[in-house]
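Engineer: Just need the structure, nothing else, for what follows:
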Amino acid sequence: METNLISIIIPAYNADKYIARCLDALLAQTYGNWEAMVVDNNSADNTAGIIKNYAQKDPRIKYFLQPIKGPAAARNMGLDNAQGEFIMFCDSDDFYEPDMCKEMLAAIQRWNVELVMCDCNQIMTDEANQRRAASFAYHYSKIFGLKKLKDKEREVINVVLWNKIFKKEILDKYKIRFPVGYEFDDRTFIIEYVSIIEHFYSSNKKLYNYIYTSNSIMDRLSSRRTNNRIYDSYYSMEFVCEFMREHGLLEKRRQLLLAHLHRAVGIIIGNAYSDNEIIKSFTLFHKLLNTLKGDYLKSGTELLRLIMCGDFNSAMAMIKTWNAQPKPLRRIFCFSEFASGCKVLGFPFLDYYYNEKGMKANLFGLIRLWRKNFNVGTLCIEQIKMQKSDIKIPNISPAFENNNIAIVLCADDRVINYLCVALQSIIVNSSAKNNYDIVILSSIRDTSYNIRRISTITTPNNVSLRLVNIDEFLNGIDMSSYFSRSELPKLAYTRIFFSTILSKYAKILYLDTDVVTDSDVAELYNIDIRNHAVGAVRDFGVSTGIVENYATNQFSEYAASVLNISDTYNYFNSGVLLMNLDFIRQYDLEKKFVEMASINNRFYMDQNVLNSILRDNVLWLHPKWNFQQYSYAYDGEIYEDFFGTEKNIVHFCAPDVKPLKRFGKVENAVWWKYARQLPFYENIISEIQTRSGDVSSSNQNSSTSAPRLPSLNKFIYRKYIRNITPLNAVLKWIKIVK
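Structural biologist: Okay, the predicted model is just below:
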């Protein structure tokens, strides 16, 4: 017995050529318990008369007049008046196969799922515009059978309505309707529905006949320039984001949302006639993306991350390198596109530049023609707001409530590659049972380049990565009397202010950027230092006296007279510090740090300060937590006696052992292991090659021949470097190896 009523919703506008075929197919259905909600969009032809004629003959066909133009309003009227337990849709110029209703209802009941989809026949008419093959491929089903939906399967469910059957109770419970006034309303409807459900069945039976006509909805979308709806894919995603936020689905359906956000950007790019239209879409998506959490796009595409950052120049560069099929008018007739590729005497005829503030065009790269400004510009990595006071203090809170492993690094533009390798090593060795709260206190200014590199690092859900610019904080502190060995001394002294900057943290693990962690740092972080101010490893050069003997710099005398350190054996290296910030606050040690910073005037900067004040409150850690690389001591027995063989954290602390400067150290292999995992690894190699080339050419111009660089130890080369093809090529090119 046919007890389950199916409501079939059919929007119709000027469809007198096709609507009879559509309704005849319904009357021929082998399942009879259905109602057809045929909604006329105030057609100017005989569509209304044909529908009313069918309605008089069969009460299952119901006529509705919707004066508001557009299929969204028509479908909503159908949904509001539908009495059925199940909902199906049909376009007025298409038609069902006789078993469509029977098969779709049987499937949704048999498999006890929330959504069923069938395959379709696609038929071209003589009058239809010839469409790309991709249009056909899109409508064919990509998955078949019963599915408990996972992220990837949700993404590949196409967003057409007519090949699916829905449960009306779900549509009503979550108030899923079509946004009126926008095209891509079906995209919004499908994404919202798919984000709610858990089970799905896809049949390989071709039960729907999709007809390509010159007046079909899809063909009108293809020629959307007649109604200026280029940005409607953006507005459709606005509705989706709001729906997911309202129902607490933003995190649960992150991959689904990111996939459709990327497609929505692509739709606009594919239909844009000018760069202006693309840039406007960037401004729209920039605002939308920045309503999400700072780390939301860590698994998103690079294009979305660039748009979220406001780095429109890089986003445009990426688009222009894609091998997509651009519109012929964009490629041939658009003056700006043609002119921007022309050069006169080596200068571009028209040169475009895009950033977070706007876009501008220059003639011959020199003469400003015009500029367009817009109000955007937010970092893709979370920005931390400053508290209002004379000294601007970052308002930073722990990222996780439980098992929060707080890791802090300090960085400026010069160390960006070292920073990224350090981050990669931390993340790769992280454990799923812990949460890793990584805070980068930065003075990074080259946002279009360096922050983009950081944002390419993939982080799992249990890793938070935040970038905090502390220039304003440091500018509020008088450091004129502080000893400096650096071009940017202020950032180097950040560690003595951690108890203020990180006021909501009880304990943190500080790491220099020139380290790699070859194990899970949670083991180090969880060491109990409740009765100590800091956990640290002795500084190899100072503690053993090698620095003093090597440089004859009388450090021990200075340490005793100025720093009040009588035994330099107990002098720690500050590159890896487990810091008890509560202890430092309890005894007001930050004030003492500041006083000593004004007194210290030789050798080391804040490392001297920290050692002087904390000398009696140090928990000495196993040397494996800060295995310090010194070129002049590597082969000595004292080196191995001091550190042993374990190397959980390797610290490239001496200038002449930095991995980007020297390849001849076996320990550098662990750094390159993580560097190779970065998305921009090839760029690092290219930069090294460029620098080496500059040196080579400058030597050639001198009166003496270029000195041959030292050759590598053959064992090290064969075991660790030869298989790194790009690096091997660089080494051969600069003649370190043959």
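Engineer: Please count neighbours and contacts with C-alpha atoms only from this point.
Structural biologist: Will do.
Engineer: Sort out which residues of the longest helix along the chain are buried, please.
Structural biologist: Ranked by residue count, the top helix of the chain under DSSP state H comes out as helix 681-700. The neighbour-count check on helix 681-700 (16 or more other CA atoms under 10 Å) flags 681, 684-685, 688-689 as buried.
Engineer: would CSV of the residues you listed with distance to residue 14 be doable?
Structural biologist: As requested, the buried residues of helix 681-700 are arranged in CSV below (distance: CA to CA, whole Å):
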residue, distance to residue 14
681, 58
684, 60
685, 62
688, 65
689, 65
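Engineer: ok, so of those, who is nearest residue 110?
Structural biologist: Nearest to residue 110 among the buried residues of helix 681-700 is residue 681, at 52.0 Å by CA to CA.
Engineer: quick one more, to check against the first:
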Amino acid sequence: MALISVIIPAYNVEKYIGECLDSIINQTMADLEIICVDDGSSDSTPDIFNEYASKDDRIKVIQQENKGPSAARNTGLRNATGQYVYFMDSDDYLEADALKELYDISEKDSLDMVIFKATTFDEDTGERYTTSYYDMDKIRDFSQGRVFNYKDLGELMFSISVSPWSKFFKASVVKDLSFIEGIIFEDNIFFIESVFKSKRMYFYDRYLYNRRVRSGSLMTSGKNFTDYIFVANKLIDLTKEHGMFDVCKYNLFDKIIISNFLRFSQSMGESKLDYFDKMKKDFLDKKEEYAQDDIFEVIPERPREIFDSCIRSENAREFELSINLYDTTHKLERTQDLLEEKKQELIDVKKDKRVLFKTTQKLSEKLNETAHEKKQLAKDKKEYKQEIKDLKYVNEQLMTSTSWKVTKPMRAIGKAAKK
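Structural biologist: This next block holds a predicted model:
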């Protein structure tokens, strides 16, 4: 039995799968079981899998008809035998020491889950960058190197990236879980279920994963996003089931409303109309329940406006325009506030300039006075030097005079008499 089972679901990724596999087979942790699940690819992806498998007996290739990434991950999970499980996306790559570090940390602290960070690179532009979503600074600041569980996290559990590839799982935590098949955003549910099952979690503050953004990927292909409404309700049910809804409801409700509007905005054509109808029905179903709670009194103004505007609007276009108007109005208000701040700063600067001018003027006057005093002192010094010189001259003349020499004996008798 291998120490780590790496599960790689793949569909038509012939352009990327080689780089992905290379990053796994070249890990500094060698004791791996690499499960490659081809999800009915129509390109050369399965051939590439088989070629790698012929050279590395750690690779196990499973082929199935196209069922989607959830089904492919589930197939891999059912066939996994390792002590730990790691899910890898087929168009990304992993740092060479990642699995060794994650394994060592997990063994040292008997962890059920390790959460780590990812960098993103754009295939089209070549740009490489980090994002707050995958940096998870709130979790880093909260944990500070400590082990924690979901009760410790509270509402912060919804500040963690849900992507399975940014987690390293103990097999016993996830073996009886599965990804819901046939929908997108399924990793939200899998992640929260795994959080509730994990007694010991740890945030590893390192970038170990390299995430590719490409125009043809599932999440950028313009697919209907209405699955999110189902997923959001499932998240609510899970928090209630584990007694965490009251702790998480404000953060969760805020996240759900904002995410709903985001998915609505990303939808196109008929999909957008369909999303609006389903979102409005969902919000109407929730309105009475949440009106009895204090959720609407606590959540920020924008998600509250999205919720109310969706219910008020007759159609998708009216809803979209109402939120655009709200956002534009508030942006204008913020711009006006900023303008007022800048005006006040300008007034303060002008005031400071006047104060500075007066201060400078006083200093200039003082400097002039000091220069005058210095000039006068220099003149006095010159006069004193001349006076001393004149006195020395008079003294010298006196010392060499005939009268001074004639009276010398008399001065000596006078000094003796005083003694």
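Engineer: Just give the TM-score of the two.
Structural biologist: TM-score of the superposed chains, computed with TM-score structural alignment, normalised by the length of structure 2, equals 0.64; 311 aligned residues with a CA RMSD of 3.4 Å.
Engineer: picking up where we left off before, what range does the helix or strand just after the longest helix of structure 1 cover in structure 2?
Structural biologist: Using DSSP states H and E, the helix or strand that follows helix 681-700 of structure 1 in sequence is helix 714-716. Using TM-score structural alignment, helix 714-716 of structure 1 corresponds to no residues of structure 2.
Engineer: Tell me the buried residues in the helix or strand following helix 714-716 of structure 1?
Structural biologist: Sequence-wise, the next helix or strand downstream of helix 714-716 of structure 1 (DSSP H and E) is helix 725-733. Going by neighbour count (16+ other CA under 10 Å), the buried part of helix 725-733 of structure 1 is 727-728, 730-731.
Engineer: which helices and strands does helix 725-733 of structure 1 pack with?
Structural biologist: Contact analysis of helix 725-733 of structure 1 by 3 or more CA pairs under 8 Å, 6 or more residues apart in numbering; DSSP states H and E lists helix 681-700 as its packing neighbours.
Engineer: what does the helix it packs on correspond to over in structure 2?
Structural biologist: Using TM-score structural alignment, helix 681-700 of structure 1 finds no match anywhere in structure 2.
Engineer: Residues contacting the lengthiest strand in structure 2, please?
Structural biologist: For structure 2, the longest strand by residue count, based on DSSP state E, is strand 201-213. Residues from elsewhere that reach strand 201-213 of structure 2 (CA atoms under 8 Å, 6 or more residues apart in numbering): 91-95, 98, 111-123, 139-140, 143, 145-149, 165-166.
Engineer: average offset between the following helix or strand past that strand and structure 1?
Structural biologist: Following strand 201-213 of structure 2 in sequence order, the next helix or strand is helix 227-241 (DSSP H and E). Compared with structure 1 after fitting, helix 227-241 of structure 2 deviates on average by 2.8 Å (mean CA distance after the TM-score superposition for structure 1).
Engineer: residues of helix 227-241 of structure 2 that come out buried?
Structural biologist: 228-229, 231-232, 235-236, 238-239.
Engineer: before we move on, the earlier item: for the longest helix of structure 1, what is the distance to the chain centroid?
Structural biologist: How far helix 681-700 of structure 1 lies from its chain's middle: 30 Å, per CA atoms, centre = their mean, to the nearest Å.
Engineer: relative to helix 725-733, how tilted is it?
Structural biologist: 10 degrees (axes from the mean of the first three to the mean of the last three CA atoms, to 10 degrees).
Engineer: tell me, how many neighbours does residue 36 of structure 1 end up with?
Structural biologist: 23 (other CA atoms under 10 Å).
Engineer: actually residue 328 of structure 2, not the one I wrote
Structural biologist: Number of residues near residue 328 of structure 2 (other CA under 10 Å) recorded here: 12.
Engineer: before we move on, which element is it in?
Structural biologist: Using DSSP H and E, residue 328 of structure 2 sits within helix 316-399.
Engineer: and after that helix, which helix or strand comes next?
Structural biologist: Using DSSP H and E, the helix or strand that directly follows helix 316-399 of structure 2 along the chain is helix 402-406.
Engineer: now that next one: which residue numbers in structure 1?
Structural biologist: Alignment note (TM-score structural alignment): helix 402-406 of structure 2 is unmatched in structure 1.
Engineer: chain center to that helix: distance?
Structural biologist: Relative to its chain's centre, helix 402-406 of structure 2 lies at 103 Å (CA atoms, centre = their mean).
Engineer: Having no further points to raise, I will conclude here.
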